[in-house]
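Peer 1: no sequence for this one, just the structure:
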């Protein structure tokens, strides 16, 4: 009998045979077989339970296995953030660029930044990438909505663009050439230029120093005091923003183009820098739970949202086809539609899915337009009007009717009836 076995028996300890730890699957076939036999084909469950394996895939740069899991149904957007983060962080640390690019999503960046906000010693993802000066990683971070460079709470009142200026300044001072190239190629050349402007830098630093000093900054009685127990509303595509309520009552702020929604620090307004994103014109807080999106808190007058008929309480889930599931995802979505004259916005109203087209000309209130169209009798057709091309006024009326139908304010039957009246064919 082995000595350690004798000692265990003498102590009255039961010996239990422990199976050796199972190694991570070495190839795609083995991985798919494991998912099929032990997890019922549920790749999501495999990644959650075998979190160490999932992390190792990121560490080792096993994009073949990661792609296989995605092919089997793994949804990175709904993966437990901590599981997702550990794989991404290890891929970044090990300079596994391809795995980093695959694992990086706007949602996980938002989760990482929110977790670091006000947490001294925690590395913000953008700062982590800039220190490594890896062009592809930094650019991917920027294009996926990362922007906070400092985790200290004193910097939180800064806008997205102001924080990026400080990141670019550090990249220049530390001669991070690849990072500077990434800024330019990510469409943030104006941010890099601002980081060389001493007056702008001084103004930005004065804003965070003023916040640090209290009165209008973070802390009890300051600008952020109202965040305890809730998130600060944000104006989509710009204006004041907050990703979520964080420990200690801190939240991340964003800049914007709606001047009346910008938040000054003791009278110091945010630096006027181009956002590179479409201003949608509504204030919101990101939701959590089963329905993820942007809960509309306030619709600004004479904006795209006002003209499209959005209302307080609506939950915006997509902008231009891009899901708006987090603060960073919203940056990505509003950037994608920056140069679009019209684009769709999908939202929920009292649980019912709806879609609006942003960018259409302003018109009467939808319900008023429907009632007016119903009550107005079109003139009797004549031989001339029946065959003549529709006038601009007629086309405008038809477009408005179509818009009412698309918003579910008119049925198809009502639309056809009113259309016939306008064209004189009914």
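Peer 2: Cool, got the structure. On a predicted model such as this, the values are computed, not experimentally measured, just so you know. Numbers count the residues shown, from 1 in each chain.
Peer 1: going by C-alpha atoms from here, please, whenever you check contacts or count neighbours.
Peer 2: Will do.
Peer 1: relative to residue 142, how far out is residue 130?
Peer 2: Distance from residue 130 to residue 142, counting by Cα to Cα, to the nearest Å: 11 Å.
Peer 1: residue 328 now?
Peer 2: 10 Å.
Peer 1: okay, buried residues for the helix or strand harbouring residue 357 please.
Peer 2: Counting by DSSP states H and E, the element that carries residue 357 is strand 352-358. The neighbour-count check on strand 352-358 (16 or more other Cα atoms under 10 Å) flags 354-358 as buried.
Peer 1: again with stretch 131-141
Peer 2: So for stretch 131-141, counting by 16+ other Cα under 10 Å, buried means 132-141.
Peer 1: and stretch 54-66, by the same measure?
Peer 2: For stretch 54-66, by 16+ other Cα under 10 Å, it's 54-59, 61-63, 65-66.
Peer 1: end-to-end on that stretch?
Peer 2: 8 Å.
Peer 1: again, but for stretch 46-55
Peer 2: 12 Å.
Peer 1: may I see the buried residues of it?
Peer 2: Neighbour counts using 16+ other Cα under 10 Å place 46-48, 51, 53-55 of stretch 46-55 among the buried residues.
Peer 1: what's the answer for stretch 168-177, then?
Peer 2: The neighbour-count criterion (16+ other Cα under 10 Å) identifies 168-172, 176 as the buried residues of stretch 168-177.
Peer 1: next secondary structure after the host helix or strand of residue 114?
Peer 2: Assigned by DSSP H and E, residue 114 belongs to helix 106-116. Counting by DSSP H and E, the next helix or strand C-terminal to helix 106-116 is helix 125-132.
Peer 1: quick one: the strands in the chain?
Peer 2: Remark: strands assigned in the chain by DSSP state E are 234-235, 282-286, 294-299, 315-319, 322-323, 343-349, 352-358.
Peer 1: want to throw those into TSV with distance to residue 81?
Peer 2: Below are the strands of the chain laid out as TSV (distance: least, Cα to Cα, whole Å):
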stretch	distance to residue 81
strand 234-235	23
strand 282-286	16
strand 294-299	19
strand 315-319	20
strand 322-323	17
strand 343-349	25
strand 352-358	27
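Peer 1: closest one of the buried residues of strand 352-358 to residue 282?
Peer 2: Of all these, residue 358 has the smallest distance to residue 282: 12.4 Å, by Cα to Cα.
Peer 1: what sits against the closest one?
Peer 2: Residue 358 sits next to 304-305, 307-308, 342-345 when contact means Cα atoms under 8 Å, 6 or more residues apart in numbering.
Peer 1: let's see it at 7 Å
Peer 2: 304, 308, 342-345 (Cα atoms under 7 Å, 6 or more residues apart in numbering).
Peer 1: are any of the residues you listed buried, and which?
Peer 2: Neighbour counting with 16+ other Cα under 10 Å marks 304, 308, 343-345 as buried within the contacts of residue 358.
Peer 1: just to revisit the earlier point, just want the angle from the strand holding residue 357 to strand 343-349.
Peer 2: 150 degrees (axes from the mean of the first three to the mean of the last three Cα atoms, to 10 degrees).
Peer 1: put this next to the first one:
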């Protein structure tokens, strides 16, 4: 499987790139017995980069991770807990995040400035630090470099997620195999400009932290920033990338002949994780993929695609398998972008329902059957320019309300 730029590795995970181990365990933050504490460890200082939520209320772990990356751009480990966000918890929350960092560093025998911290779960409650510190002490004995280590870590970061989210590819750089892998969590409180999601990328490519940071931002803009579930942006969203350099390639630059292949591989991993988050939206039954072409610019296409995918009316219509294209055209018109109101085409999958902004007769039964599927494509052509973008979301169901009405209980 794959294409000329990268090859998909079935069954790969964050431990597949050279130099990485991972693990997870249940320390008692969750009411169930699912893992709730996990760690990824690199055997060498890894070039590192991160992007964070745009929410003004940023949780304590983000502040600690920003500080660590600002001191040198390398990491040896990232420690993650689920079940508690450690957000809006004041000075005690800050102290707890620093304790997680220092205890992990001591347990692993690395500098605390090379440990990133991430948390996800309920906002406004203090961590049960006795359970966290006890769990951290046990984590070194749970580290594995095989797929089980990756799986244990993936389970440890889940909250309302129903499934683990992982992607892995390989690319050729200087004739050597370079591996890129990612794991993520996210199901609700998901919206562009990061979401209530955590993402972790590992790779064994040799690349500087500055270029990795630039590339991570670029890739995020066309992957994680193009998904929405419910229009809410959380306090804890973070995407961290670590590159061990152990593939042995010449350090990547933008002028390197294989840079584009690596960028494609990273983009694929992040897009697959983003789609998995959208598909696993709280209460969701369908993935919605909206593609906008013919826009005045890529930025305009992005804004329009995200407006469509974020519309509660569009999402509800998809849940009900209702081919109500009026809700789609209304979303196009309120996106705040240039639109020629007389030249818009809309398709549901391959079914043309609007041409040059005029209704086209279509078979309602065929449309109904299409919309009952687990993936629904909404395709919009503005017929104005060359701008294009794709966004991902999910339907809005009764279960979304049920899940969030009782989130703390």
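Peer 2: Now that the structure is in, tell me what you want to look at. Just so we're clear, the structure is a prediction, and the values are computed from it rather than from any experiment.
Peer 1: TM-score them against each other, please.
Peer 2: Overlay of the two chains. TM-score (TM-score structural alignment, normalised by the length of structure 2): 0.28; 199 aligned residues with a Cα RMSD of 7.3 Å.
Peer 1: ok, back up a step: out of the buried residues of stretch 168-177 of structure 1, list just those in helices.
Peer 2: 168-172 (DSSP state H).
Peer 1: looking at these, which is nearest residue 234 of structure 1?
Peer 2: residue 168 (24.6 Å).
Peer 1: what ranges does the stretch 1-150 of structure 1 have for its helices?
Peer 2: Applying DSSP state H, counting those that start in this stretch to the stretch 1-150 of structure 1 gives helices spanning 3-10, 28-38, 43-49, 51-59, 63-71, 81-93, 97-103, 106-116, 125-132, 135-143.
Peer 1: with distance to residue 420 of structure 1 added, can I get these in JSON lines?
Peer 2: Formatted as JSON lines, these follow (distance: least, Cα to Cα, whole Å):
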{"stretch": "helix 3-10", "distance to residue 420 of structure 1": "93"}
{"stretch": "helix 28-38", "distance to residue 420 of structure 1": "58"}
{"stretch": "helix 43-49", "distance to residue 420 of structure 1": "53"}
{"stretch": "helix 51-59", "distance to residue 420 of structure 1": "61"}
{"stretch": "helix 63-71", "distance to residue 420 of structure 1": "50"}
{"stretch": "helix 81-93", "distance to residue 420 of structure 1": "55"}
{"stretch": "helix 97-103", "distance to residue 420 of structure 1": "53"}
{"stretch": "helix 106-116", "distance to residue 420 of structure 1": "48"}
{"stretch": "helix 125-132", "distance to residue 420 of structure 1": "58"}
{"stretch": "helix 135-143", "distance to residue 420 of structure 1": "49"}
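Peer 1: so which of those helices is nearest residue 284 of structure 1?
Peer 2: Of the helices of the stretch 1-150 of structure 1, nearest to residue 284 of structure 1 by Cα to Cα is helix 106-116, at 15.9 Å.
Peer 1: just want the angle from that closest one to helix 81-93.
Peer 2: Using the same axes, to 10 degrees: helix 106-116 of structure 1 against helix 81-93 is 90 degrees.
Peer 1: in the buried residues of stretch 46-55 of structure 1, find the pair that's most separated.
Peer 2: Greatest spatial distance in the buried residues of stretch 46-55 of structure 1: 46 and 55, 12.1 Å, computed using Cα to Cα.
Peer 1: show me which of the buried residues of stretch 46-55 of structure 1 is closest to residue 4 of structure 1.
Peer 2: Nearest member of the buried residues of stretch 46-55 of structure 1 to residue 4 of structure 1, counting by Cα to Cα, is residue 53, at 31.8 Å.
Peer 1: so where's the longest helix in structure 2?
Peer 2: Structure 2, longest helix under DSSP H: helix 259-279.
Peer 1: who are the packing partners of whatever helix or strand comes next after it?
Peer 2: Counting by DSSP H and E, the next helix or strand C-terminal to helix 259-279 of structure 2 is strand 287-295. Contacts defined by 3 or more Cα pairs under 7 Å, 6 or more residues apart in numbering; DSSP states H and E place strand 287-295 of structure 2 against helix 298-310, strand 375-381, strand 387-394.
Peer 1: now do the buried residues in the first one.
Peer 2: Taking 16+ other Cα under 10 Å as the neighbour-count basis, helix 298-310 of structure 2 is seen to contain the buried residues 298, 300-310.
Peer 1: just the shortest one next, same as before
Peer 2: Along strand 375-381 of structure 2, the positions that meet the burial threshold by neighbour count (16+ other Cα under 10 Å) are 375-381.
Peer 1: kindly report the same for stretch 63-70 of structure 2.
Peer 2: Judged by neighbour count (16+ other Cα under 10 Å), stretch 63-70 of structure 2 contains these buried residues: 63-66, 68-69.
Peer 1: so which of the helices of the stretch 1-150 of structure 1 gets nearest residue 403 of structure 1?
Peer 2: helix 106-116 (32.5 Å).
Peer 1: how big is the angle separating the closest one from helix 135-143?
Peer 2: 80 degrees.
Peer 1: could you list every helix and strand in contact with helix 106-116 of structure 1?
Peer 2: For helix 106-116 of structure 1, the packing partners by 3+ Cα pairs under 7 Å, 6+ apart come out as helix 327-336.
Peer 1: tell me what the helix it packs on is packed against?
Peer 2: Using 3+ Cα pairs under 7 Å, 6+ apart, the elements in contact with helix 327-336 of structure 1 are helix 106-116.
Peer 1: could you check the angle the helix it packs on makes with helix 125-132?
Peer 2: Orientation of helix 106-116 of structure 1 against helix 125-132 (the same axes, to 10 degrees) gives an angle of 90 degrees.
Peer 1: now the angle between helix 327-336 and helix 106-116 of structure 1, please.
Peer 2: Using the same axes, to 10 degrees: helix 106-116 of structure 1 against helix 327-336 is 130 degrees.
Peer 1: which helix or strand lies directly C-terminal to the longest strand anywhere in structure 2?
Peer 2: As assigned by DSSP E, the longest strand anywhere in structure 2 is strand 37-52. Sequence-wise, the next helix or strand downstream of strand 37-52 of structure 2 (DSSP H and E) is helix 60-69.
Peer 1: before we move on, back to that, and the buried residues of stretch 131-141 of structure 1, which two are the farthest apart?
Peer 2: 132 and 140 (13.6 Å).
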